[in-house]
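Enquirer: task: produce atomic coordinates for the following.
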Amino acid sequence: MNTAAKVGSFTAGLGLAFGAAFGIGSAVGPVGGDPAPAHDGTRDHGNGAEHGSTTDGSTDGTTDSSTDGTTQEDGDMDHGAPTGHGSTTPGGLQIAERGYTLVPPAGPLTAGERTELAFRVLGPGGEPLTAYTPTHEKDLHLIVARRDLSGFQHVHPTLGEDGTWRVPLTFPRAGDYRMFADFAPAGDDGGPLTLGADVPVGGDYAPVPLPAPAATAEVDGYTVTLDGTLAAGADSTLTLSVARDGEPVTDLEPYLGAYGHLVALREGDLAYLHVHPQGEPGDGTTPAGPGITFHTSAPSDGTYRLYLDFQHEGTVRTAEFTVVAGQAQGQGHGESGHTH
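Expert: Below is the predicted model:
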C-alpha cells in the first residue's frame, strides 16, 4: 500500500481515507468511567465516558477511542473507503445495511445530564446481534457528535447478554446528535460496518460555528501541527506532529493498537470516516512520534472536521482540525457557501 491510504467513513486512525466509514456532495450519497480525554476548549466535547485508558496505556474495555475494521498495518482505510470493502460510499449515512439495523435510544434525551445511552444492533433475522469480531481491540466503537460538528465523543459501550449496548454519556448542549456504531459482525465475510442514526437532545438549540481551517490545534498543553493538503478524489499524505511546551513528543503510547486514531466527519451530512495511521507500534520502523503519517483521499469537495486521538503519559487527548478539500479549498471557508 502506498502512503496514500483512504480517509473513509468515521473507521481506523489518522490515515484519513475519506470514503470509508466517516456531508455535502450528492456524489457520495444523500445528505442525510475512565479518564476522559482533554479537549480543545473551542469546541463542545461533553464529558461522557471517553477514552477509558489506564495510566499504563492499557484500555479498560468500556470506553476508549479508535474504531473499526481489522488492524491496518499499512495505513489502509477501513469501512468503505474507496478501496475498502468494495464500497465508494462513506459509512454512517444509513441506519441499516446488509441486513443489520441500528436501533437508537427511544425519545429525546436531556442536555447537560449524565445519562445511560442504550441501543441495539439487530441482525438479518431481526434478533439483537450478540456476536462480534473485535476490531482494534473492541467489539464496537461508538462515535457521537452534534450535527454542527461539536460535542464529539468516541467511546466504547458494554454489551449485555440481551444484545443491548450501554454507556454513560453527557450531551453537553441541546440539538440533534449523530451516533455512529462501528463494528464487525461475527461470521460475516462482508467486513466491518458503520451504521448511523440521529439522537435528539431536548432544549434550546444554538449552533456552534465551525472553526476556520488552521494548521495547528491546541489541547491540554499540547500543540498538534497538520502538514499536508487534503485532495478530493486523489491520494494525499497528511502528517500530524505532536509537541508539548515547544518540544517534540517522541514517546507517544500505543492506544488500541496505534499511535493515533482519526475520525473525520464531512460537514452537511456527517459522512463518517475512521482511519488509522501508517505503521504500528512495535513493527521496527514506526517511531513513537512526534509525527503520525496518514494516507488520505476525500470522497468529495467540501469541508471536513478531523478528530485525532493520541495517548501520552496515560491520557488520551483529542485534537481537532477543520480541513477544506477540493475546489472549495481556495475560496475560504466563508466564501464556499458555508454559514459558519
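
Enquirer: every contact and neighbour count from this point should use C-alpha atoms.
Expert: Will do.

Enquirer: which stretches in the stretch 151-300 of the chain count as strands?
Expert: 153-155, 158-159, 164-170, 175-183, 193-202, 216-219, 222-227, 236-244, 247-248, 261-266, 272-275, 291-296 (DSSP state E, counting those that start in this stretch).

Enquirer: same for the first one, what does it pack against?
Expert: Based on contacts counted as 3 or more Cα pairs under 8 Å, 6 or more residues apart in numbering; DSSP states H and E, the elements that strand 153-155 packs against are strand 140-146.

Enquirer: just say which of the strands of the stretch 151-300 of the chain is most tucked in.
Expert: Highest mean neighbour count among those (mean count of other Cα atoms under 10 Å): strand 272-275, with a mean of 40.

Enquirer: spatially central residue for this protein, please.
Expert: Val263 (2.6 Å; Cα atoms, centre = their mean).

Enquirer: I have a second one here; can you model it like the first so I can compare?
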Amino acid sequence: MNTAMKLSGFVLGLAAVFGAAYGAGQVTGPAGPVVAGHDGGAAGHDEGDPAAAGHDAGDSGHGDGATGHLPGGLLVADRGYTLMPVEAPKSEFAFRITGPDGSPVTGYDVSHDERMHLIVARRDLSGFRHVHPEMAADGTWRIASPLASPGVWRAFADFTPTGGAPMTLGVDVTVPGELTERPLPAPANRTTVDGYTVSLAGAPQPGRSATLSLTVSRDGTPVTNLEPYLGAYGHLVALRHGDLAYLHVHPEGSPGDGWTAPGPEVSFITEFPSAGAYRLYLDFRHGGVVRTAEFTVHVGEPGSVSVPAPGTPEPGPGTPEPEPGTSDDEHGTPGHEHD
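Expert: Below you'll find the predicted structure:
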C-alpha cells in the first residue's frame, strides 16, 4: 500500500452481490457459517476442502466487471489461498491460511508493522475490532476471541504471503445466543469516542477519487500530537452495508517523513466504486490508547457526507453534543486498546 492508496478493486457490476444484505457471507464465504464457542471451538467448515466455500481455491473471482476481480473480503479463497477457521477454546479465535499446495502458509511479509491484520465486524455493522493474532510454528494464528456479542460476524484476514500480493479473505463466524439486530446509524459529519470529537469532511462519489479528511479534537482543542500506530497516524476501514465488502486505506504521508503533521487532521485518498451506504472505522492512537471513531456515509445518494462550509469552526467546549443518530457511540465500538 502507498500514500495514495485507494479504496478500489470492485465495480458497479457487483449490484447483485451488494443487494444481498445478510446472505452474502453464505454465498461468498463458507457453505455454512462457522459456529464459534460451540463444542469448544469452531465448526461447520471442512478444513480439507477449499471448495466447501463454493469456490475453487484457485479462483480469484476474475471476470467481474472492468477491473476483473471482486472486492476484498468477499472470498474465502483467492489465488490459491484459503482462510480456514480451526478448532479452538471458546475464549480464542484461531485460523490458518493454506496456500496453493494445500499446506498452511508460514511465510508472511510485514505490512504496517504486522504480518497479519484480523478485522471482525458483525453483519449489522454494530461491532468492529482490528486485532493482530500470533502465529504458531504450524501456521495457526490465535488470539483471544474478538467476537463480542451473539450474531453472525465477518472475519477478514488481511495479509501478504511472502513472494505474493496483498490480499484479504473473509469468512462468516456465528456466535450463538440471543441476537438483537441494530439499524445502521444515520449519516453524520461528527462523532465522539472517549471524550474525543472526530469530524469528517469530504464528498465521496462512486467511481471517483476523493479526499476524506478526519480531524481529531478533545474538549474543543485540536489534537496535534497523535501517536503513530502501525506506521501511520490513522487507519481507515470501510465496509459496504449489505455484503460487507472490505475496503482498507492508509493516510497520506507517514510519521517522520518530514512533512506529515501528527494531527489534528488525517487525510485519505479514497475511491468508492459504487453508490450505497458504507460504515467507516478510523483507528487513531493518543495517550497510548488506540480508539475507533465510526461514521456512516451514503455515497452518491441523498444524505451523503459533504465538505463543511468554509470557516466552519471545530466543535468547542460550548458546542452541543451531536443529536441522536449523529453520534455512533451506542451502535459501534467504544474506545479500546487494540491487540
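
Enquirer: how much space between Leu214 of structure 2 and Arg279 of structure 2?
Expert: 14 Å (Cα to Cα, to the nearest Å).

Enquirer: correction: the previous question concerned Tyr196 of structure 2.
Expert: Taking Cα to Cα, one finds Tyr196 of structure 2 at 19 Å from Arg279 of structure 2.

Enquirer: what's the answer for Arg154 of structure 2, then?
Expert: 14 Å.

Enquirer: what do you get for Gly13 of structure 2?
Expert: Distance from Gly13 of structure 2 to Arg279 of structure 2, by Cα to Cα: 21 Å.

Enquirer: looking only at neighbour counts, state which of the two leads.
Expert: Arg279 (21 against 14; other Cα atoms under 10 Å).

Enquirer: just the element for that one, please.
Expert: strand 276-286 (DSSP states H and E).

Enquirer: mean distance of the following helix or strand past that strand to its aligned residues in structure 1, please.
Expert: Helices and strands here follow DSSP H and E; after strand 276-286 of structure 2, the next one along the chain is strand 289-299. Superposing on structure 1 and averaging over aligned pairs (mean Cα distance after the TM-score superposition for structure 1), strand 289-299 of structure 2 comes out at 0.4 Å.

Enquirer: so where is strand 289-299 of structure 2 in structure 1?
Expert: Across structure 1, the stretch matching strand 289-299 of structure 2 (TM-score structural alignment) is residues 315-325.

Enquirer: right, and Arg123 of structure 2 touches Ala155 too?
Expert: No - in this structure, Arg123 of structure 2 is not within contact of Ala155 by Cα atoms under 8 Å, at 10.1 Å.

Enquirer: what residue of structure 1 matches up with His250 of structure 2?
Expert: Using TM-score structural alignment, His250 of structure 2 lines up with His276 in structure 1.

Enquirer: tell me if I'm right that Glu252 of structure 2 and Phe268 touch.
Expert: Yes - Glu252 of structure 2 is in contact with Phe268 according to Cα under 8 Å; the separation is 5.8 Å.

Enquirer: now the common contact residues for these two.
Expert: Ala4 (Cα atoms under 8 Å, 6 or more residues apart in numbering).

Enquirer: in three-state terms, label Gly334 of structure 1 for me.
Expert: In three-state terms, and counting by DSSP: H, G, I helix; E, B strand; the rest coil, Gly334 of structure 1 is helix.

Enquirer: so who does it touch?
Expert: Going by Cα under 8 Å, 6+ apart, the list of residues near Gly334 of structure 1 reads His340.

Enquirer: now do Val297 of structure 2
Expert: 187-188, 277-280, 303-305.

Enquirer: could you identify the most distant pair in those residues?
Expert: The span of the contacts of Val297 of structure 2, defined through Cα to Cα, is set by Leu280 and Gly303 at 15.2 Å.

Enquirer: tell me the residue in structure 1 aligned with His241 of structure 2.
Expert: Aligned by TM-score structural alignment, His241 of structure 2 pairs with Glu267 of structure 1.

Enquirer: and for the nearest residue to its match once chain neighbours are set aside, the neighbour number?
Expert: Once flanking residues are discounted, Glu267 of structure 1 sits nearest to Gly23: 4.6 Å by Cα to Cα, 6 or more residues apart in numbering. By the criterion of other Cα under 10 Å, Gly23 of structure 1 has 24 neighbours.

Enquirer: what residues in structure 1 pair up with stretch 116-127 of structure 2?
Expert: Using TM-score structural alignment, stretch 116-127 of structure 2 pairs with 140-151 in structure 1.

Enquirer: next one: that stretch to chain centre, how far?
Expert: 8 Å (Cα atoms, centre = their mean, to the nearest Å).

Enquirer: ok so, going back, mind listing what the residue nearest to Glu267 of structure 1 touches?
Expert: Contacts of Gly23 of structure 1 by Cα under 8 Å, 6+ apart are 31-32, 265-271, 302.

Enquirer: got JSON lines for those residues, with distance to Thr130 of structure 1 too?
Expert: Listed next are these as JSON lines, based on distance: Cα to Cα, whole Å:
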{"residue": "Val31", "distance to Thr130 of structure 1": "31"}
{"residue": "Gly32", "distance to Thr130 of structure 1": "28"}
{"residue": "Leu265", "distance to Thr130 of structure 1": "28"}
{"residue": "Arg266", "distance to Thr130 of structure 1": "30"}
{"residue": "Glu267", "distance to Thr130 of structure 1": "33"}
{"residue": "Gly268", "distance to Thr130 of structure 1": "33"}
{"residue": "Asp269", "distance to Thr130 of structure 1": "29"}
{"residue": "Leu270", "distance to Thr130 of structure 1": "27"}
{"residue": "Ala271", "distance to Thr130 of structure 1": "26"}
{"residue": "Gly302", "distance to Thr130 of structure 1": "37"}
